[in-house]
Each structure stands twice: as C-alpha cells, then as structure tokens.
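> Pasting a predicted model and its sequence here:
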Amino acid sequence: MKRALILCNGRPPNRSLFREYRAKADLFIAADGGGNIARDFDAHPDLIIGDLDSFIPYEDESFETLKKSDQESNDLEKALSYLRNRKTTHVDILAATGQRIDQTLKNISVLKQFNPQFEQLFMIDDYGVLQLIPKSFSTDLPKGTTVSLFPLSGKADGIITEGLKYPLEDEIMENGVRDGSSNKVVENPIKISYKNGDLLMFISHKKFEDSL
C-alpha cells in the first residue's frame, strides 16, 4: 500500500475534493468520527480506527474497525501509526482542521511528529494543502498561486526563497514576530531553503493539483 487517505472528524471537505483524493488512494482509513463523514459521502472505508467514541455504527452496516483505547494519542496518530507499520509512503489527510481550534493545533503537531516517517504527508482542506517542507525544497506551481510559510517550531532561520513575489534572503520567521503569509508565485521553479527550525508551507488549492 503506497498511498493512503485518512478522513478525520473535522470539517468535512467538499464532495469533489473527497472523491479526487479517494481515487488516488490504495487504502482509505477513517479516523473514528471520520467514519460518519464517509457514510455521508456514500463511501466505505477499508478501516475505521481510533478509540471509537465518535463513530456511530448503524445496525445494517459492516465496517472493519480497530479500537485503540490509548488516550495518550489522538485518532489521527492512531491512523498514522497503523499506516507507518504497513510501510505506506504517501498519506493524504482530509477533515483534520476546521472544527475545534485545539484539535486543529494538535493535528498540526501530529503532522510534525510523523512527517519524517513518510515520503509525503499532506493535510488538505477545501482551501489548500499544508505540508512540512524539508530544509531544501523545490517545485513548480502555476503563477499567481498563493503560498504561505509559517515556522512550526517557534522560529526558523536562514530562509531563502526564489520564485515568489516577496523573496527572502537568509531571513528569520518567528511566531508572533514574523511569518510569510499570502506570498505569490511569480516564476518557476519556486525554491525554499532554511537552516534551522521547522517550516510549514500552505499552498492554495487553485490549480495546485495540476502540479502533483
């Protein structure tokens, strides 16, 4: 299983976005209450995993479930641990944001925790794609695409960017001081490098999928 989709219990994505990522996935997992969202989409997860305090099964349904009662990890962590042990390389995560802010922040922290264990780990909503980028990163994106950078670990330094409207040259981003929100692609490829810290990149959905 190389590519998996995890559907969490946050704000549901639009149906077309869900269908798009479901079609790419070799394995479809619902993280607890994500199983309720899957039902609304008339989709059948290969597995529903979590502490199962949110998923509401119907009597006439037949889902494979895996209950993990450990309260030291949330349902997204449980799903990612399951996929890591099955040597999945690419994971797309839907519905991990958009409801309770504390749960959204927790899921972004989980993104950092598990990022080294997969070749690609994306968190996706109706607006765009969030990923933790490596120290040296390059990609092609349609001109005009919105790109935002945020220091996940509090501070990231030595940041250099190319191909963006507002370039950076060996600069620092720090929470509460400076971030890099709402930049624009002006030429390709865009290149981003940094020396220390952890850097999140958000890319607007508009035409983004064409570059994957």
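Looks like it came in fine. Numbers count the residues shown, from 1 in each chain.
> Please count neighbours and contacts with C-alpha atoms only from this point.
Fine.
> ok now the lengthiest helix in the chain, how far from the chain's centre?
Taking DSSP state H as the criterion, the chain has its longest helix at helix 101-114. Here the centre of helix 101-114 is set off from its chain's centre by 10 Å, with C-alpha atoms, centre = their mean, to the nearest Å.
> And here is the other one:
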Amino acid sequence: MIFGGGALGEWAIPHIGEGDVLVGADQGAWFLVSHGYRPHLAMGDFDSVTAEQKKHIQQMAGEFRDCDPIMKDYTDSELAYMWALQQRPAEIVLLGMTGTRLDHTLANVQLLRQGLAAGVRTVLRNEHNRIELTNGRLELTDEGFSYISLLPLTIEVQGITLEGFQYPLRDAVLTMGQSLAVSNKLVAPAAAVTVRSGELLVIQSRD
C-alpha cells in the first residue's frame, strides 16, 4: 500500500490490512506515522513536511530514502511505485494520489500503465473512487459505489463486453474523447469487463 501526498483522511485507515507492506511517499509517510503506523519504507524529497516531522518519519520508518528535490527525475509517488513493482506483490493499492493538483492526479492515474505492463494488479483509491486499468478481463464486485464508468487510456479500445451492468455492451469500441460509457451501474454482485485490445480505465465512484 502506497500513501502519497494528496488528499488523505480517516477514510483511508480501514483499507490497511494486517500484513500489508506500507510505503509512505513524502507527506504520505507523515500521514502513516501520525496515525501510529510504522512505514516499511518512507521515501521522497520531503518538501511537504516540516523538519521535525521529517525527523520523526526517519525514526519510525523501517527504511528511509531521502531524494534531492532538484535532481530527481520522477515524482515521489512514481519513485515509490517503481520500488513497489520491483517487489512483485500480489496487488498494489495507491492512496493519497489525487487532490488539488490536477497534474499530479493525472500523472498518478497514468502510473497504472506501469502496473499493467508488469502484470501487477494496481488499484488507485480515494474517498469517492476506485480506479483500475485493464487490457483484458477485469472482474469486479459490488462495493457500494453508485456509478461505474469506462474511459479509454489509449486512443481506441476495441472489443469491450460488459457482464452484470445495467447498460450492457458487447464487442463495443470506445474512442478517447467520448462519454458514451460514463455513469453505468452494476446490477449483479459480481460483474466483468472484457477488452480485446487497448487500455481501459474502470472507475467506480460515488458522490
């Protein structure tokens, strides 16, 4: 589980399970420490925390990696994600990856492509959304979200078939820039999205 420096709150705590490897990127590390968790790894340039908070993070973290804020080529979130992919986990959950900075939000959503290429399932969550990327078959369960939307992350996604949705699709094509597949709903406890080619964002959301 990677905690970034975006919007975090008490909603994130129940997602932490026993035995999860916790990684804090910059301010995300402070969120973990301030809630009584010892990050397995804390990394970043730590330009979003005070000197005292940084010192406390360093004391609490199992491993501490301090990056130069000027010379590094990647965001703190991407550095943490690349480390996590190298560990070959069963799944990576990203929290604190969205917020007021739209550039960081979009960059973090696009990180899902790295997980897809590496064959490591990755889910990005915030208080109102669950986001996953697929280029094959993705099975979903009803977690109480009001809506589910499909957005192409490649110019075109072909062969889209939906099972367990209010508005079904069969062998459909979605092109980037269309809103055809926004605000669908699940009508079954278990559903599935199948894609023949292309990369498709599957976004479950609630107001």
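Sure thing, it's come through. No experiment lies behind these values; they were computed from the predicted model shown.
> Give the aligned range of the longest helix of structure 1 in structure 2.
Here helix 101-114 of structure 1 aligns to structure 2 at residues 102-115, judged by TM-score structural alignment.
> ranges for the strands of structure 2?
2-3, 23-25, 41-44, 63-66, 91-95, 121-125, 129-134, 137-141, 147-152, 156-163, 172-175, 190-194, 200-205 (DSSP state E).
> which outside residues touch stretch 45-57 of structure 2?
With contact meaning C-alpha atoms under 8 Å, 6 or more residues apart in numbering, stretch 45-57 of structure 2 is reached by 5, 26-27, 29-30, 33, 42, 66-69, 76.
> That one spans what distance, first to last residue?
Terminal residues of stretch 45-57 of structure 2 lie 12 Å apart, using C-alpha to C-alpha, to the nearest Å.
> Could I get the buried residue list for that stretch?
45-46, 49, 53-54, 57 (16 or more other C-alpha atoms under 10 Å).
> For Glu18 of structure 2, state which of those is nearest.
Ile57 (20.9 Å; C-alpha to C-alpha).
> In structure 2, what stretch matches stretch 157-166 of structure 1?
The aligned range for stretch 157-166 of structure 1 is 158-167, by TM-score structural alignment.
> in that stretch, what's buried?
158-165.
> Can you name the two of these that sit furthest apart?
Between any two of the buried residues of stretch 158-167 of structure 2 (C-alpha to C-alpha), the greatest distance is 19.1 Å, for Gln158 and Gly164.
> what residue lies at the spatial centre of structure 1?
Met123 (1.2 Å; C-alpha atoms, centre = their mean).
> Identify the residues contacting it.
92-94, 96, 111, 129-131.
> Distance to Asn85 of structure 1 added to these, as CSV?
Below are those laid out as CSV (distance: C-alpha to C-alpha, whole Å):
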residue, distance to Asn85 of structure 1
Asp92, 16
Ile93, 17
Leu94, 20
Ala96, 21
Leu111, 17
Val129, 25
Leu130, 23
Gln131, 21
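> Redo the residues you listed as TSV? Include distance to Val185 of structure 1 and neighbour count.
Shown next, in TSV, are those (distance: C-alpha to C-alpha, whole Å; neighbours: other C-alpha atoms under 10 Å):
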residue	distance to Val185 of structure 1	neighbour count
Asp92	23	20
Ile93	25	26
Leu94	25	26
Ala96	26	26
Leu111	25	22
Val129	15	20
Leu130	16	21
Gln131	17	20
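> separation between the residue of structure 2 positioned farthest from its centre and Gly36 of structure 2?
Relative to the mean C-alpha coordinate of structure 2, counting by C-alpha atoms, centre = their mean, the farthest residue is Glu52 (28.8 Å). Glu52 of structure 2 sits 16 Å away from Gly36 of structure 2, going by C-alpha to C-alpha.
> Kindly report the same for Ser146 of structure 2.
32 Å.
> Out of the contacts of stretch 45-57 of structure 2, which sit inside helices?
Those of the contacts of stretch 45-57 of structure 2 lying in helices (DSSP H): 27, 29-30, 33, 76.
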